[in-house]
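Chemist: When you get a sec, could you give me coordinates for this:
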Amino acid sequence: MLWLTRIWTAGLLCILGACQTPSGTLVHLDATGRCTERICVDGSAELTASTHWTTCPASPMRLPFVKGRNEIQRVAYSQPAESNPAELPLLTDSQLTLATLEQLTLENHPTLAQGRAQLDGARGNWLQVGLPPNPVVGYSGQQLGSAGLAEQQGVFVGQEFVTGGKRRLDRQIAAWKIQRAERKLQALRMRVLTDVRVAYYDVLIAQRRRELIVDLVRVSEHGVHLAEALFQGGEVSEADPLRALLEADKTEILLQNTINQYLESWRQLAAAVGRPDMTVQQLEGELTPQALKGSWQDVLQRMLTDNPEIAVAQAEVEAVRWGMRRACAEVVPNVDVEAVVQDDRATGSSNSNLQVTFPLPLLNRNQGGIRKARAEVVAAERALDRLALDLQVRLAAAYQRYQSAENQVQRYSKSDGIISNSRRTLDVLKAGYQAEEFGVLDLLTAQRNYVQTNLDYLNSLQQMSTSTMEIRGLLSSGSLSE
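Modeler: Purely as a prediction, here's the structure:
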């Protein structure tokens, strides 16, 4: 068991930086996404991070120096391992903010262009339905086979007069369809912005997660070199470098998976912005969104009052109500008037005719059309009620996710929370290890738990940011699904 204790000690020294070389850092996130402490690794493995990670003033944490290993550690750290830069996405020097991404979205998203085109079409329909019928002009000829003795030739003008206020009612229907198109455009705008905000926080979290895993990879790579040095010095058996290599391989897999997740999040963000060819860039911003204000009833009331989907459904109800009035007005017949002026060869004079016609609504009084219009009113009103219930169900699920995630974030980030207790456990075990009260296995387990705690904290932040953006966006999302 002596060799096992030694290799655990060597790995711990590598991870916590007991060597006397310049130190790198493993970072810990607080509630705002800024680091609050650093765990020493090797200075040659410095991570290029965002401003929230590079301004941490805390000093590195070191394990008590272990005698008899200094030379082996010095040899191991003289050959630092380097991550393959080709595995990381290429980043530009510029940093994108959420406000910049939102502006790009409003300028480039095809869904918004589609909504504006539909609105323009609704306005054109309003113009068209209010126009009167065109007059009819034609030639009239009678007795054309009388060899010019009794021919009657002339011109006529006809006009259909729309009665019953049908054109006015058509314009009312079209006006509400314009309202519906305008509110739908507002809904589309909220959808695309919500999608961008959710995708933005996903990339921001993936960016932080990648930075943390990069540090872990470098720690594991130094562990391999240190285990090899201990083996060459006869301190451990051949199994120990193999175990260290196995752990390093697992960490490399984790890094590659993290990079893949980061690239997936970035591609989704680029598509949400409407710029699928957008170059991968570093994002700037706070990890933790502002908490929601108000109680469940306040959030629900705002959802039912301000949600653009509700506004669209309300405009549809008004449109079909005017449609029912239009169906009732269809019973009033239109009037056709025709005037004819012609030359009568038989009498050598001119004459004129006037004809007024309209259908008698005896058999067809648009009974079926009226019944259909009334049914459409009922269907639209019930659809509005259904939408309100559906929003409440969706909000209940989103609000539960938000409350659970907020609770987790608070439990992680408060002064006596999970992250703080994990750090205290690490400090206690470090002091106990120095006093030979705890074994190296206990200390390494605490170190792994501390790192995993930070990753779990990031996951909670992601869940909280997603649910917060969805609720603030009034559950309007999925701008590319139509």
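Chemist: From here on, just use CA atoms for contacts and neighbour counts.
Modeler: OK.
Chemist: ranges for the helices of the stretch 51-200 of the chain?
Modeler: 51-54, 70-77, 98-108, 110-129, 166-232 (DSSP state H, counting those that start in this stretch).
Chemist: If I take the second one and helix 166-232, what angle do their directions form?
Modeler: The one in question is helix 70-77. 140 degrees (axes from the mean of the first three to the mean of the last three C-alpha atoms, to 10 degrees).
Chemist: got the contact list for helix 70-77?
Modeler: 19, 21, 42, 222, 225, 226, 228, 229, 230, 233 (C-alpha atoms under 8 Å, 6 or more residues apart in numbering).
Chemist: can you put the residues you listed in TSV and add neighbour count and distance to residue 53?
Modeler: Shown next, in TSV, are the contacts of helix 70-77 (neighbours: other C-alpha atoms under 10 Å; distance: C-alpha to C-alpha, whole Å):
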residue	neighbour count	distance to residue 53
19	26	24
21	16	22
42	25	17
222	26	22
225	24	27
226	27	27
228	23	32
229	22	32
230	25	33
233	12	37
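Chemist: Just the closest of these to residue 458, please.
Modeler: Nearest to residue 458, judged by C-alpha to C-alpha, of the contacts of helix 70-77 is residue 42 at 24.3 Å.
Chemist: Can you tell me the closest non-neighbouring residue to the residue nearest the centre of the chain?
Modeler: The residue lying closest to the centre of the chain (C-alpha atoms, centre = their mean) is residue 195, at 2.0 Å. Excluding its sequence neighbours, the residue lying closest to residue 195 (C-alpha to C-alpha, 6 or more residues apart in numbering) is residue 477, at 5.7 Å.
Chemist: Give me the number of neighbouring residues for the one you found.
Modeler: Applying other C-alpha atoms under 10 Å, we find 21 other residues in the vicinity of residue 477.
Chemist: I have a second one here; can you model it like the first so I can compare?
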Amino acid sequence: MKITQESLRCLIMASLGMASIAGCQTGASQNAIQRESGPIATDVALQSELTSPPTPDFNDSAKSYREASRDRNGVELVDFQSSNLLESATVSNANAPIPIPEVPQEAMTLKEIQDLALTNNPTIRALSASAQAEQDYQYQVGRSANPEVGYAANQLADQGTDQHLVYVQREFVTGDKLALNQNVLGHSVEAQRWDVESQRYRVLTDVRMKFIQALVAQRQMDMIDEFHAVVFRGVGLARRRFNAKEAARADVLQAEIQLNEVEILRQKSEYRWKAAWKEMAAVAGIENLPPSKLDGDLSVVKDSPNWEDVYATLAMESPEIQSANSRIRQARSHMSRQEIQAIPNITANLQAGVDNSTGSGLIQLQVGAPIPVFNDNRGNVSAAYNEYSRATHELKRVEMSLKARLAQVSQEYDSANFAVQRFEQQILPKAQETLDLAEKAYEAGEFSFLQTLIARRTYFDTNLNYLDSLGGLAQSQAKVDGLLLTGALGQSSTSSLGDGLRGQTFSQQ
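Modeler: Predicted coordinates:
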């Protein structure tokens, strides 16, 4: 079958156009974490003058990312199966395209994977258990002491004068210590619930970032597969032209080199895709999650945000800052609790019985209290003040940490945003124009086959780099939407006050 230069040029142009479309077509996806309109009310019972803001309930359903769809220009794809070039090309099976790995037919969305992660991630469950345990301690530290009931006997050796009594003894807590105990633990529960909320954001953000990595690799595999078909046919064309004495052996070698380079890139993209899937499954806390195609969108709003406004939003919504504020309130209430510790509790003992020597009944009452002469709890009061000072400095550290992380993310966002816009506005159009000119020059005999291969590779690399930049921009946006919280599988640690305050309440010596 005879192939005209014009039909060859049109086919190559259509092939490369199809390769660029694979990286640019988009669908509906989740773009941002949907923040709840207000904090979730806590059921912590605080029984002092200090009031606390509502805190998130770690048993509630998790936040989901905001969904946004943006239309992009569609381009009609060329079907290579109808090409005369395909029918006439005969190349060894060793150079056949690498097949796409077998995956389930149903494409998974970001929300589906995030829902799995919020249910199965071990760090969320561990922190939730810690918060629940602290709430149990909060209940315990407010319990009064059990009364003591007993029997006492006097003068048992002197028959006829012995006395037998039944007594009831109880320690009465003064200074409202039990209510203050619960207040301190209530703020601790509040802080730990904010810690759970922070971990939710970390999980959602990490899943979203791994999803973006896998989606970029998937788009790159699609693009490489389409470009591989073009290069594959180019090898066949170079061989036929060499056999017809119309091209040099170097043209065949260069075409085969380019084919092998494309296959290497394809394999690397597949490895990245599989690795991103494994990481995403690990963050979700699911073993052996089978890889499947992803249904997502890489497009983001490309207007650079006002970073001062972004920080103001972070300062108001960050669960890290909310947790730090809760711990400041906890430390302040603990100071108040230690200041009244020296107020002595009162122990009362009521006895009733019979005196056999007189045959009369007996009633005795004893009331006592420790005198704070040697131990006025001054050391604990000073320690509580220093804990309060430490908590205020911790809040400052969190604020500075947010600023530092935002500075890094803003640099990543602005750099990726600049690259994406430059690719879309200048580089991609110029790469397309360069390819067009190279194809025309090659057809007219003004360019060598090597120069045409270089133009093709430049166009191909440009589209791959554009996808990388688009993925980097989407990941930066994910960090901002996730309130700069990452590290879904970091060690979950939290401090617990336990029921020590109750023991302190009933042991004043």
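Chemist: Superposing both, give me the TM-score.
Modeler: Superposed pair, TM-score by TM-score structural alignment, normalised by the length of structure 1: 0.83. Supporting alignment: 442 aligned residues with a C-alpha RMSD of 3.3 Å.
Chemist: which one in structure 2 is aligned with the residue nearest to the centre of structure 1?
Modeler: Counting by TM-score structural alignment, residue 195 of structure 1 corresponds to residue 206 in structure 2.
Chemist: Its match: what's it in contact with?
Modeler: 280, 283, 486, 487, 488.
Chemist: Tell me the residue in structure 1 aligned with the second one.
Modeler: Translated: residue 283 of structure 2. That one, residue 283 of structure 2, aligns with residue 272 by TM-score structural alignment.
Chemist: likewise residue 388 of structure 2?
Modeler: That one, residue 388 of structure 2, aligns with residue 377 by TM-score structural alignment.
Chemist: and its match, how many neighbours?
Modeler: Counted with other C-alpha under 10 Å, the neighbours of residue 377 of structure 1 add up to 20.
Chemist: Would you check that it makes contact with residue 322?
Modeler: No - Residue 377 of structure 1 is not in contact with residue 322 according to C-alpha atoms under 8 Å; the separation is 9.2 Å.
Chemist: just the strands in the stretch 401-509 of structure 2 please.
Modeler: Applying DSSP state E, counting those that start in this stretch to the stretch 401-509 of structure 2 gives no strands.
Chemist: Now do residue 394 of structure 2 against residue 342 of structure 2, distance only.
Modeler: 29 Å (C-alpha to C-alpha, to the nearest Å).
Chemist: Can you pick out the residue with more neighbours from those two?
Modeler: Between residue 394 of structure 2 and residue 342, residue 342 has the larger neighbour count (other C-alpha under 10 Å), namely 21 against 17.
Chemist: circling back: next, the contact list for the match of residue 388 of structure 2, please.
Modeler: Residues in contact with residue 377 of structure 1, defined by C-alpha under 8 Å, 6+ apart, are 317, 320, 321, 324.
Chemist: Just give me the neighbour total for the last one.
Modeler: Close neighbours of residue 324 of structure 1, defined as other C-alpha under 10 Å, add up to 23.
Chemist: Identify the residue spatially nearest to the aligned partner of it in structure 2, adjacent ones excluded.
Modeler: Alignment note: residue 324 of structure 1 maps to residue 335 in structure 2; criterion TM-score structural alignment. Among residues not flanking residue 335 of structure 2 along the chain, residue 384 sits closest, at 5.1 Å (C-alpha to C-alpha, 6+ apart).
Chemist: Pull the contacting residues for the one you found.
Modeler: Contacts of residue 384 of structure 2 by C-alpha under 8 Å, 6+ apart are 331, 332, 334, 335, 338.
Chemist: which residues of the stretch 301-450 of structure 2 fall in helices?
Modeler: 307-317, 319-339, 378-422, 428-443, 449-481.
Chemist: Show me the one of the ones you listed that comes nearest residue 110 of structure 2.
Modeler: Smallest distance to residue 110 of structure 2 across the helices of the stretch 301-450 of structure 2 (C-alpha to C-alpha): 12.1 Å, for helix 449-481.
Chemist: Now do the buried residues in that closest one.
Modeler: 449-450, 452-453, 455-460, 462-464, 466-481 (16 or more other C-alpha atoms under 10 Å).
Chemist: can you check stretch 136-149 of structure 1 too?
Modeler: By 16+ other C-alpha under 10 Å, stretch 136-149 of structure 1 has no buried positions at all.
Chemist: Please enumerate residues in contact with it?
Modeler: For stretch 136-149 of structure 1, contacts defined as C-alpha under 8 Å, 6+ apart pick out 150-159, 340, 342, 345-346.
Chemist: For these, which single residue is the most surrounded?
Modeler: Result: residue 152 is most packed of the contacts of stretch 136-149 of structure 1 (other C-alpha under 10 Å), 23 neighbours.
Chemist: so what corresponds to it in structure 2?
Modeler: Residue 152 of structure 1 maps onto residue 163 in structure 2, by TM-score structural alignment.
Chemist: Hmm, residue 355 and its match touching each other?
Modeler: Yes - counting by C-alpha under 8 Å, residue 163 of structure 2 does reach residue 355; the two are 4.5 Å apart.
Chemist: How many neighbouring residues does residue 436 of structure 2 have?
Modeler: 19.
Chemist: One more: the one 5 residues further on?
Modeler: Residues contacting residue 441 of structure 2 under the criterion other C-alpha under 10 Å number 15.
Chemist: And the aligned partner of it in structure 1, how far from residue 440 of structure 1?
Modeler: For residue 441 of structure 2, the aligned residue in structure 1 is residue 432 (criterion: TM-score structural alignment). Distance of residue 432 of structure 1 to residue 440 of structure 1, computed by C-alpha to C-alpha: 10 Å.
Chemist: so what sits against both of those two?
Modeler: Common neighbours of residue 432 of structure 1 and residue 440 (criterion: C-alpha under 8 Å, 6+ apart): none identified.
Chemist: one step back: do you know how far the match of residue 388 of structure 2 is from residue 178 of structure 1?
Modeler: Distance from residue 377 of structure 1 to residue 178 of structure 1, counting by C-alpha to C-alpha: 18 Å.
Chemist: now swap in residue 134 of structure 1 and tell me
Modeler: Distance from residue 134 of structure 1 to residue 178 of structure 1, counting by C-alpha to C-alpha: 25 Å.
Chemist: residues touching the match of residue 283 of structure 2, list them.
Modeler: Applying C-alpha under 8 Å, 6+ apart to residue 272 of structure 1 gives the contacts 105, 109, 192, 195, 196, 199, 479, 480.
Chemist: which of those still touch in structure 2?
Modeler: Retained in structure 2 (both residues aligned by TM-score structural alignment, their matches' C-alpha atoms under 8 Å) from the contacts of residue 272 of structure 1: 105, 109, 192, 195, 196, 479, 480.
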